[in-house]
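In: Sequence below, structure please.
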Amino acid sequence: MTPVAVTAALLPVLSAVPAAAQGSLRLAGTTYYVDSRAGDDSAAGTSAGAPWKSLDMVNAAGLKPGDTVRIKRGSSFSGPLTLEAGGTAASPITIQAYGSGALPKISGADDDCVLVKGSYWHISGLRAAGCRWAGFQIDGDHNELVKVQADHNIAGVYITPTGSHNTLRDSVLTDNNRMSVNDEGGDNDSGAFGVLLQGDDNLVTGNTITGGFAKSKDYGADGSAVEVFNGDRNRITHNTAKNNETFTELGAQKGKTATGNVFAFNVVTSTRSRGSFLITRGPHHVVGPVKGTIAVHNSVYLPARNTIGWSCHDGCSPSILKLRNNVIVVGGQAGFEDGKGADEAGSVYKARSVRFKLGPKSVMADPRFVSRTDLRLRPGSPALGRGVTLSPSWYGGKALGKDITGKPLTRTPDAGAYQH
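Out: So this is what the prediction gives:
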């Protein structure tokens, strides 16, 4: 069945619409249904009473802009779900769950589970677990993943070098704790990513990312909530991260860049014996330089001794890392810089040691978090009013200028992810 055509009955309506505006009209597409338990691949698939059974039917459906695929909750599939068609800005193609119960689950050790090769897809309510490499792999542009789940993959969500202007929001990425490379020597172990960003101009916001951690023969352990490699101008904001090896690590292979990535209003905690908030590199590192990283209004609590707030090494400079209005409490080192050092201001740190020069308005003090897991500020906190005023470009645009609970910033903002 094809999307609704422009019939004679619609012509009088369209004739009243200016030609320039007709392209923005979204005509209704076809809705398809899939149910792994009660479906039948010989059925029409166009009603909840006659759903398809397998994802193969979706992969072969030839979906068009405006079409919708509804997948029954409680269903379970062996992947992949391969989404190659393309929607439009006015008429994306939609994948969503329906019914009650657990999210439809896609798994399969032999394949990546959800492969988004096209553009303008809106995908919600799916779980991808135990996949060959990635739970969700995004190769296209202008796609949205909303309220999805990914667990027990090497990468929960992988946005490839061709993936740009995509959004991942309000999703739960749990225990993506497998290594893709884990061998002796070579400084090459890799894996355990909540999100791996290799594309440009993507937004990762409002997600909960936990358990990005796996044993590594090279490093003892490795893993991250959000890893950026060769990706430019990505915005990672308003996420809650728990018990990952590091929140973010950035790198770029020689001849490529990872420039202008923004980390804002994230809350990072861990009970692990080691960990870090942010690791970036200068030009003397094998995967450096990583230029123009910005970290603002983040709240971090990593109490173990083998921890570090941030590290800017192998040729750090203000062009490599800028930090503003963060609250960072670690049991180890607050931060490390070499070379010319990072550009830092408006922050509160508590740690056993410091290997950087505090910037304007920054202090070493107890920020007085409400608790180990609640990083809001108690009355009398030195972080209240500590921040410096920032323009929207610092935190990824005006629409993102609010704390992790949605409160707007004031002219004299508090340091950290929460505004009092």
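
In: from here on, contacts and neighbour counts on C-alpha atoms
Out: OK.

In: can you give me the helices in the chain?
Out: Read by DSSP state H, the chain holds these helices, from start to end of the chain: 11-15, 19-22, 55-59.

In: okay, those helices in a markdown table with mean neighbour count and distance to residue 167 next?
Out: Output for those, formatted as a markdown table (neighbours: other C-alpha atoms under 10 Å; distance: least, C-alpha to C-alpha, whole Å):
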| stretch | mean neighbour count | distance to residue 167 |
| --- | --- | --- |
| helix 11-15 | 11 | 33 |
| helix 19-22 | 10 | 26 |
| helix 55-59 | 17 | 22 |
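
In: Another for comparison:
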Amino acid sequence: MITTLIRSLGLTMFLMLSGAALSAVTASAATYYMDSVSGNDANAGTEANTAWKSLAKINALTAQPGDKILLKRGGSWTGTLSPKGSGTASAPIVMDNYGTGNLPLINGNGNEATVYLYNQQYWDINNLEITNSNGTSSRRNGIYVVNEDAGTLKHIHLVGNNIHDVAGNNVKDGNGSSGIKVRTIAGKVKSNYQDILIDGNTVGPRVDRTGIDINTDYWCRPDSGCGGTNNWYPSSNVMISNNYVTDVGGDGIVPMGTQGAVVQYNTVNGFNMRSGSPNAGIWAWNADNTVIQYNESFNGHSTQDGQGFDVDYGQTGTLVQYNYSHDNDGGFILICQSGSAKNDSGIVRYNISQNDKARVFQLAGPTTNTQVYNNTIYLPQGSTTSPIYVNSWDGYTKSISFMNNIWMLQGAGNWQDLSKIGNFTFNYNTIAGVHSSGEPADANKLTSNPLLADAGSGQSRNAVDGYKLVSGSSSIGSGAVIANNGGKDYYGNGVSSTSTPNRGAYNGAGVSGPANLMINGGFEQATLTPWSNWNTASVVSGSSNSGGYAVQLSGGPGSAEQLVYLEPNSTYTFTGYVKTADVSQPVRMGVKNYGGAEQYSVVSNSSYTKATITFTTGSSNSTAVVYIYKPSGSAKGYGDDFTITKN
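Out: Coordinates of the predicted model:
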């Protein structure tokens, strides 16, 4: 009893002392204000009306745990912002803004960094506008965080910053230029980071060369192809999320030398813009158990890589899931390895690829045990993209499986060198549309139209309902059960570990209504593709029946046509909305080359009028051509919201 009482009193005293200590830290924390217009370095700096003015003043500060450094909105500074000091787990140092108006702007003016932390930890850097431009390019960064001989540093949180116009060089190495860079430099003490959060930042436009970059000099291990002394010392608890990266010279987002990093809910729009070297949208290197999910990557330039995503070498267990890739010059994903390195047990599942170019999947080098399943791939009419492209990098793929995937191919190039793969499993896939050279055998292949609700209509990661399956699709409930399948599909529907799943990225019940077999029938992709133009057709904003775009025929004769893939001996309904600027110059909507006589409807109204044509394909006809046509005259004609549905 006495012992218990003593222990109780001791605990009470400990909590009282701890609380007093915490209160003391909180009480001693200061807030420092920066005002580039009305501030004065002779001021106290601790109130908004006694703000400091220059970066030199704040750079001379050694901040204490719990301190805040606030820059006034609407202000601007030139040079490097590099305050000293570290926070603690209970009292990080916060750099943010105050006031109203535009974010406070700091231009690094060609220095190595605009915002710089060196061997510091427990920092939150939030809501700043950052550039680094002086009319020339050199090695430079927006935010640059460095660990050199400091052991394990913790809690670097970079949130809500706007970083653009970083005129870096495009040298591809660990010490290259970046919008945001967290770097560990080799020295006498093995060092890394724990708890990196990079969230909600905008990086770009005009950032060279990498958007967001985490890298380390402690990278040498056999997995990365390094034959020297093993010094691999990865950073952990790394989260890169909710960032928008655009118009970067090289790579979009790359964690390197990490363990269990998560890269999610990011958008990369426009990468590999200027570097002239191999780059991809989102990928990891020399990093184990990376999770890359819920991202959108598009507008990648160049076929020097140029893929939206990449499972690169020096890794085990990379997981790429629930992502949307589209319109990348290099394709959807690269899975690669040099001969002396390692790329093992990667998984690529529940992703959607639309209009990616060059090659959907590129397999390069002797990678092992990769699983690719339940992805949905769409290629438009006229595409020459290779669905799978295999090439050697010190050897060919050793083992990979493709299961339960849907390829909807309005156009396609060859399936390239799949016979070079050592152990290749290809089963329960749907390949519909074009069947090009090299297409692999599949004991359970489906070639019937999978009845995607509206293929080619994807607008963003959260606007891809066109890749759901319509009721009656042969791809519903016809896949193979895969162990450890993640438990849910792209859309959040459950995936059973025992019941037969759908093929493709959608595992829900069939959606109601017939599938629209037209591609880009509403022109909301702001492009004519896959329609073809004869003389006068173009896509214009406004003048639409719904949405923001329509097809315009600027005069006659002129037309827009689309080849659609159908089934023989089947009846379809073709609908659309058509109008003319001059009622004396009608516009036609029609169908031909389907195995029956050409049919068309004539519209002479100046407001949108719905036209409908029903037709039945011939016994050996699996395509038709639909069109909007203006025979003559200088008045404009318009069309919008075209659909083809199977009766």
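
In: got JSON lines for the helices of the first structure, with distance to residue 45 of the first structure too?
Out: Below are these laid out as JSON lines (distance: least, C-alpha to C-alpha, whole Å):
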{"stretch": "helix 11-15", "distance to residue 45 of the first structure": "29"}
{"stretch": "helix 19-22", "distance to residue 45 of the first structure": "30"}
{"stretch": "helix 55-59", "distance to residue 45 of the first structure": "9"}
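
In: closest to residue 415 of the first structure out of these?
Out: For the helices of the first structure, proximity to residue 415 of the first structure was assessed by C-alpha to C-alpha; helix 19-22 is nearest, at 45.2 Å.

In: what's the burial count for residue 450 of the second structure?
Out: Taking other C-alpha atoms under 10 Å as the neighbour definition, residue 450 of the second structure ends up with a count of 26.

In: Distance-wise, check the residue nearest to residue 366 of the first structure when sequence neighbours are not counted relative to residue 100 of the first structure.
Out: Closest residue in space to residue 366 of the first structure, ignoring its immediate chain neighbours: residue 350 at 5.8 Å, by C-alpha to C-alpha, 6 or more residues apart in numbering. For residue 350 of the first structure, the distance to residue 100 of the first structure equals 46 Å [C-alpha to C-alpha, to the nearest Å].

In: Those two: which is more packed in?
Out: When residue 350 of the first structure and residue 100 are compared on other C-alpha under 10 Å, the one with more neighbours turns out to be residue 350, at 22 against 9.

In: For the more buried one, give its distance to residue 301 of the first structure.
Out: For residue 350 of the first structure, the distance to residue 301 of the first structure equals 9 Å [C-alpha to C-alpha].

In: Find the residues that touch each one of the two.
Out: Shared between the contact lists of residue 350 of the first structure and residue 301 (criterion: C-alpha atoms under 8 Å, 6 or more residues apart in numbering) are residues 328, 329, 330.

In: Strands - which of those residues land there?
Out: When these are checked against strands using DSSP state E, the ones located there are 328, 329, 330.

In: Go through those residues and name the one nearest residue 344 of the first structure.
Out: residue 328 (12.7 Å).

In: With adjacent residues omitted, what lies nearest to residue 328 of the second structure?
Out: If the residues on either side of it in the chain are set aside, residue 328 of the second structure comes closest to residue 300, at 4.4 Å by C-alpha to C-alpha, 6+ apart.

In: Return the distance of the one you found relative to residue 280 of the second structure.
Out: Counting by C-alpha to C-alpha, the gap from residue 300 of the second structure to residue 280 of the second structure is 7 Å.

In: Which neighbours do the two have in common?
Out: Taking C-alpha under 8 Å, 6+ apart as the contact criterion, the residues that touch both residue 300 of the second structure and residue 280 are 271, 272, 306, 307, 308.

In: The last one is in contact with residue 328, isn't it?
Out: In other words, residue 308 of the second structure. Yes: with contacts defined as C-alpha atoms under 8 Å, residue 308 of the second structure counts as touching residue 328 at a distance of 6.2 Å.

In: Residues that sit against both of these two, list them.
Out: Shared contacts of residue 308 of the second structure and residue 328, counting by C-alpha under 8 Å, 6+ apart, come down to 297, 298, 300.

In: So which of the residues you listed sit within strands?
Out: Those of those mapping onto strands are 297, 298, 300, per DSSP E.

In: Map the second one onto the first structure.
Out: Looking back up the chat, that one is residue 298 of the second structure. In the first structure, residue 298 of the second structure lines up with residue 242, judged by TM-score structural alignment.

In: List the contacts of that match.
Out: Residue 242 of the first structure is in contact with 208, 209, 210, 211, 268, 269, 270, counting by C-alpha under 8 Å, 6+ apart.

In: at 7 Å what do you get?
Out: Contacts here follow C-alpha atoms under 7 Å, 6 or more residues apart in numbering; on that basis residue 242 of the first structure touches 209, 210, 211, 268, 269, 270.
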